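Undergrad: Got a predicted model here, sequence first, then my questions.
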Amino acid sequence: MLLATVCSAAVATIYVAQPVLAQIGRDLGVPESDLGWIVAAGQIGYLVGLAVLVPLGDMLDRRKLVGGQLLLAAVGMLVAAVSPTLWLLLVGLATTGLFAVVVQTTVAMSADLSTPTERGRTLGIVTSGVIIGILGARVLAGGLADLWGWRSVYVALMLFLVALSIAVLKQLPADHRSSRRTYGDVLTSLGHLFREPLFISRGLIAFFLFASFGTLWSGLALPLAAEPWQLSTTQIGLFGIAGLAGALGAARAGRWADTGRANPVTGTALALLALSWIASGQAAWSLWLVVIGVIVLDFAIQAAHVSNQSLLTAAYSDKTSSAIGGYMIFYSLGSALGATATTKIYSTSGWTGCVVLGASFALCGLLTWALSRPTVTRVRRDAASLGSGRMDTTPEAG
């Protein structure tokens, strides 16, 4: 639960801006078409951290690594909280994003602490913490922003990150990595993953998955705050509760992965993701349909994400931090694309344009999954023929 809480708090730092974008824009004088950069700044920092910081988890004591990164993320939150200009705000958010990759170090640590038959279940629980952070942050941000302004959101997260850092250093066991591996070794190992068809296919699916996710959650606040609804930031933040219901319902995806159904679960989830946009597209006249769309979308995102991570940590069990970090590079790029493209398209084509964009991302992910099925089958067959070695021999190790 501590590891899940770390993931929840760290990832929340990137997403709390989404329900209060309009308030930040008014306070700092940011045009509507440029608001997406406030979300994208954290994603850009996150992208850099995935490449240069997450591989450290394969060579250093993860307890100290997690504790230190939480403290440095708190520094970024402090800078954001006191920022008088957009540029300083972006610097603070990018800094926080850089060290928010503590999420991936934590996920890799949880996978390594699990047995092969329980890995999917453990990842499902810890990744639920990630989804709680992403969606619960909206509820927290909306309420705090209405009471004390958007800056209070970043102050609250800063204090929570500091407290978590202390808890991690006191509660987690030491986790010494092999001293024979250098930083160059782990970066080379990460680079080699980008030649692996399995890794590339799962990464591309993550790219489209989270581009669709980012499209919904970066843009949904805009039509809800406009006519005919004119919802407050607190009311908009409550839509995160609907997302939590869907995401937590999908925590069982980890158990499905443990029984060899990870790849079918991914395909089914991507199909549901595309269908969810039909309901979410009705924001102009039905809030209930939007709620249904949000629940289905977050269920699909969680199910596909857990299944993908289960496949990768099983396939690359000797370098879980590098595998998760590399996979999440695709995630970060997709999220940043969804955030920036959505606000641009909304300013020209309204919510309808955003819906078409989000559904298109989902369909691209489904197409990638369909085209990669022969690769998954081949990897599974190779693992079975080897009987042991790098790959797990569970039915869906590939």
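TA: Sure, I can see it.
Undergrad: use CA for all of it now, contacts and neighbours both
TA: Noted.
Undergrad: Now the strand or helix carrying V11: buried residues?
TA: Under DSSP states H and E, the secondary-structure element containing V11 is helix 2-15. For helix 2-15, the neighbour count (16 or more other CA atoms under 10 Å) marks 3-15 as buried.
Undergrad: Remind me what that helix packs against, helices and strands.
TA: Under the contact definition 3 or more CA pairs under 8 Å, 6 or more residues apart in numbering; DSSP states H and E, helix 2-15 sits against helix 36-52, helix 62-81, helix 86-99, helix 102-112, helix 119-148, helix 151-171.
Undergrad: at 10 Å what do you get?
TA: helix 36-52, helix 62-81, helix 86-99, helix 102-112, helix 119-148, helix 151-171, helix 197-219 (3 or more CA pairs under 10 Å, 6 or more residues apart in numbering; DSSP states H and E).
Undergrad: try this one next to it:
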Amino acid sequence: MTSVRPTLTTPVLLLMAAATGLCAGGNYFNQPLLESIAAALGTSHAAAAATVTIAQVSYALGLLFLVPLGDMLPQRRLAVTLMLAAAAGQGLSGFAPNIGVLMVGTAMAGLFSVAAQVLVPFAADLATPERRGSAVGTVMSGLLVGILLARSVAGILAELGGWTTVYRVSAVIMVVIAVALWRVLPATTATTRQGYGQTLRSLGSLVRTHPRLRSRALLGALTFASVSALFSTMAFLLSGPPHGLGDLEIGLVGLAGVGGAVAANLAGKLADKGYGARTTAAGVVGLLASWGALAAGASSLLWFVVGMLLIDLALQLVHVNNQNIVYTLDPAARSRLNSVYMTTYFAGAASGSALGAIAWTNADWTGVCILGVALGSCAVVVWAVDRRIAAGDDKTRAASTGDVSAPR
């Protein structure tokens, strides 16, 4: 096993943040464009909305089967290869003549865009221990900015050249960023010598060994499921009465969540200072509060924007602290820990998207809001369970080492 010597500079960190944003953002291009996609390809709202679920399911599969390779293969080579494959999927989507081809391109792009989740633990490896939370927060800030800009840029480019334009442009930029990463990232060696099958089997061992991996993964899944119920239906609400917004306007509304990018970086810094538990609590409470504003957003665009800001803030406050805790459980297995956590996280997202579409079909926006609150309430329960686990761990550690630091 070979450890990685911390070599993370600010320019390299920022490029990694940009790469994660580009990879993750590609899975969100379709969200403000669902109405246009349905009309252009002559398909139903349900079929167009299914591309949101496909992106998240394929991403979850990549997290499960590809991200663990980060402990087996040189991380730079793996990240760059995955980015190039994701670019191919974006290119296919950009020239899709029908919904079937778009679904295939979406699945390819989603599967290989897990390059982002190779880069996040890579940043944790390269950072010094006292900067690890900040480094993870910075890269996650880039990821969130990418998601937010993806919605807005997709809307803008759809107005200029049609809904396919954003996919074509993205494919080219992803290739450029991948080449840049190859040039600036340090070469590393694997942290484990075991085979692929053994690596995958070790995921189950990690789940059994670390209770907080289970609790934090489930907490992440529930919070992202609640948010994804919003993401998969907001275009239908905003394009209809009384709002009547077009692709560009819907994309710009998504920028309301830019505060979440600030929250991601702030959450990482607070975790470094020992305030992770309070930050997570604020995120869980903020998630529930956001749905009150979003419910009022059915008739008020201002309240919808407030709700978008709150829900993105809440998601990042919880998510960054989840990752910071998970990465400390076993430093030699960070890619595999990230695989377990992020697979669960995006399985929750895919479930939330699918349930959101069902809720919209059966009860319109009221049904979506009820679903969002229900999922957020489940997250509160899991958060309470996690606090009990953390308290037990702290008592055990204090008894054995005399360390009485506050629970994380």
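TA: Yes, it's here. Being a predicted model, the structure only gives us computed values, none of them experimental.
Undergrad: Could you quantify their similarity as a TM-score?
TA: For this chain pair, the superposition-based TM-score is 0.95 by TM-score structural alignment, normalised by the length of structure 1; 394 aligned residues with a CA RMSD of 1.7 Å.
Undergrad: still on that earlier bit, right, and the helices and strands packed on helix 2-15 of structure 1 - which one's nearest T394 of structure 1?
TA: Closest approach to T394 of structure 1 among these is made by helix 119-148 (11.3 Å; CA to CA).
Undergrad: Would you check the distance separating the closest one from the middle of the chain?
TA: Centroid separation for helix 119-148 of structure 1 versus its chain: 10 Å, with CA atoms, centre = their mean, to the nearest Å.
Undergrad: now it against helix 2-15, angle please.
TA: Per axes from the mean of the first three to the mean of the last three CA atoms, to 10 degrees, the angle that helix 119-148 of structure 1 makes with helix 2-15 is 50 degrees.
Undergrad: quick revisit: show where the helix holding V11 of structure 1 falls in structure 2, residue numbers please.
TA: The aligned range for helix 2-15 of structure 1 in structure 2 is 15-28, by TM-score structural alignment.
Undergrad: and the counterpart of S335 of structure 1 in structure 2, what element?
TA: Applying TM-score structural alignment, one finds that S335 of structure 1 aligns to A349 in structure 2. Assigned by DSSP H and E, A349 of structure 2 belongs to helix 334-401.
Undergrad: who does that helix touch, helix- and strand-wise?
TA: Secondary-structure packing of helix 334-401 of structure 2 (3+ CA pairs under 10 Å, 6+ apart): helix 45-65, helix 115-126, helix 196-209, helix 211-231, helix 234-239, helix 276-296, helix 301-327.
Undergrad: The longest one - contacts with which helices or strands?
TA: It refers to helix 301-327 of structure 2. If you count contacts as 3+ CA pairs under 10 Å, 6+ apart, helix 301-327 of structure 2 packs onto helix 115-126, helix 132-161, helix 211-231, helix 234-239, helix 247-253, helix 259-272, helix 276-296, helix 334-401.
Undergrad: Pull out the buried residues from the shortest one.
TA: The neighbour-count check on helix 234-239 of structure 2 (16+ other CA under 10 Å) flags M234, A235, F236, L237, L238, S239 as buried.
Undergrad: Looking for the alignment partner of the last one in structure 1.
TA: This points to S239 of structure 2. Using TM-score structural alignment, the partner of S239 of structure 2 in structure 1 is A225.
Undergrad: re earlier: nearest to R388 of structure 2, out of the buried residues of helix 234-239 of structure 2: which one, please.
TA: Distances from R388 of structure 2 to the buried residues of helix 234-239 of structure 2, taken by CA to CA, are shortest for M234, at 35.8 Å.
Undergrad: quick one: contacts for that closest one?
TA: Contacts for M234 of structure 2 (CA atoms under 10 Å, 6 or more residues apart in numbering) come out as 31-32, 34, 228, 250, 253-254, 294, 304, 356, 360, 365, 368.
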